[in-house]
Structure formats: C-alpha cells, structure tokens
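>>> The sequence isn't on hand, but the structure is:
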C-alpha cells in the first residue's frame, strides 16, 4: 500500500510528464501547419483542408513563433 504522499508525488510526476507531452505535440502540430502553409500557400487553405478555422491555424503558428522568439 502506498501513502498519500507517495500517491501525490506520483500524480505530480504524471502531471508534469503530461504537460511536457502536450507542449511537444503543440510544437509538432505548429510545425506541420507551417509546412502546410508552405505547400498550400495560405493559412486559410490549410484550415479548409483540415476542416478547422483559420484562426486556430494562425493561433498555433503564432504560439510557436512566440515560444521560439522567447528562447
């Protein structure tokens, strides 16, 4: 049997790993969207191809650019 402290520590570790995975996948998605823009010409074309809004494409790309600029 584990203590509540051990369970808490395990949960914190799992949460930290999950956040890192989300950040990694967001970066990979943004890079793929940038490649899509290079191929199709516009964010709107990428959005239409994927069935999402242009705003969501733009937001993902801008978030990556902001992260890269901050680094």
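Yep, it's here. Quick caveat: nothing in here was measured; it's all calculated off a predicted structure.

>>> From now on I want contacts and neighbour counts done on CA atoms only, so please keep to that.
Noted.

>>> what residues are up against the residue nearest to the spatial centre of the chain?
The centroid of the chain falls nearest to residue 26 when counting by C-alpha atoms, centre = their mean (1.1 Å). Shown here is residue 26, whose contacts under the criterion C-alpha atoms under 8 Å, 6 or more residues apart in numbering are residue 60.

>>> Repeat that for residue 7.
In this structure, residue 7 makes contact with no residue, judged by C-alpha under 8 Å, 6+ apart.

>>> Please, which helix or strand holds it?
Secondary structure from DSSP states H and E places residue 7 in helix 4-40.

>>> Quick check: next helix or strand after that helix?
Toward the C-terminal end, the helix or strand that comes next after helix 4-40 (DSSP H and E) is helix 43-50.

>>> Against that first model, consider the following:
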C-alpha cells in the first residue's frame, strides 16, 4: 500500500514538472555572453544576476565541443 501511494505521489509531481517546462531555441556564434543572456531573458521568465565587469573580460570556453 505504501508503494502505491509513493508511486502516485511521484507521478503527480512528474506531471506537474512537465507542465512548467519551456522550449528555448538559441543559436549564436561569436556572441558576447551578455547578448546570450539577453536572448534567454526574452524567451523565458527568468532573471539573471551577473556582474558586467566580470562578463566583459570573460573568454569563450570550447572545452565541451
């Protein structure tokens, strides 16, 4: 009986999480990180906190490609 309640509980939360999912489409090359963040802000309801001085000197990281 406990297992049934646990499965029901987790399935309800899974359905709820899927309803809040967003589709984001962004494709950039050689763009500044501030431009990417601005585009993400436009497509989502998220706000980003960052220090402009830190991002101004940020270098690209291609280690994942």
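Looks like it arrived, so ask away. Predicted, not measured: the structure shown is a model, and the values here were computed from it.

>>> Quick TM-score on the pair, please.
After superposition, the two chains reach a TM-score (TM-score structural alignment, normalised by the length of the second structure) of 0.37; 34 aligned residues with a C-alpha RMSD of 3.0 Å.

>>> Residue 59 of the first structure in helix, strand or coil?
State at residue 59 of the first structure, reduced to three classes by DSSP: H, G, I helix; E, B strand; the rest coil: helix.

>>> got a list of what it touches?
Applying C-alpha under 8 Å, 6+ apart as the definition, residue 59 of the first structure turns out to have no contact partners.

>>> Kindly report the same for the one 3 residues further on.
By C-alpha under 8 Å, 6+ apart, the contact list for residue 62 of the first structure is empty.

>>> Just the element for it, please.
Under the criterion DSSP H and E, the helix or strand holding residue 62 of the first structure is helix 54-70.

>>> Hey, what's the angle from the helix holding residue 7 of the first structure to helix 54-70? Just curious.
Between the axes of helix 4-40 of the first structure and helix 54-70, defined by axes from the mean of the first three to the mean of the last three C-alpha atoms, to 10 degrees, the angle is 110 degrees.

>>> And helix 4-40 of the first structure, what's buried?
26, 27, 29, 30, 33, 34, 36, 37 (16 or more other C-alpha atoms under 10 Å).

>>> can you give me the helices in the second structure?
Under the criterion DSSP state H, the second structure carries helices at the ranges 2-19, 33-43, 52-56.

>>> Turn these into TSV, including mean neighbour count.
Written out in TSV, the entries for the helices of the second structure read as follows (neighbours: other C-alpha atoms under 10 Å):
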stretch	mean neighbour count
helix 2-19	10
helix 33-43	14
helix 52-56	10
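
>>> Residue 39 of the second structure and residue 33 of the second structure, how far apart?
In this structure, residue 39 of the second structure and residue 33 of the second structure are separated by 10 Å, where distance is defined by C-alpha to C-alpha, to the nearest Å.
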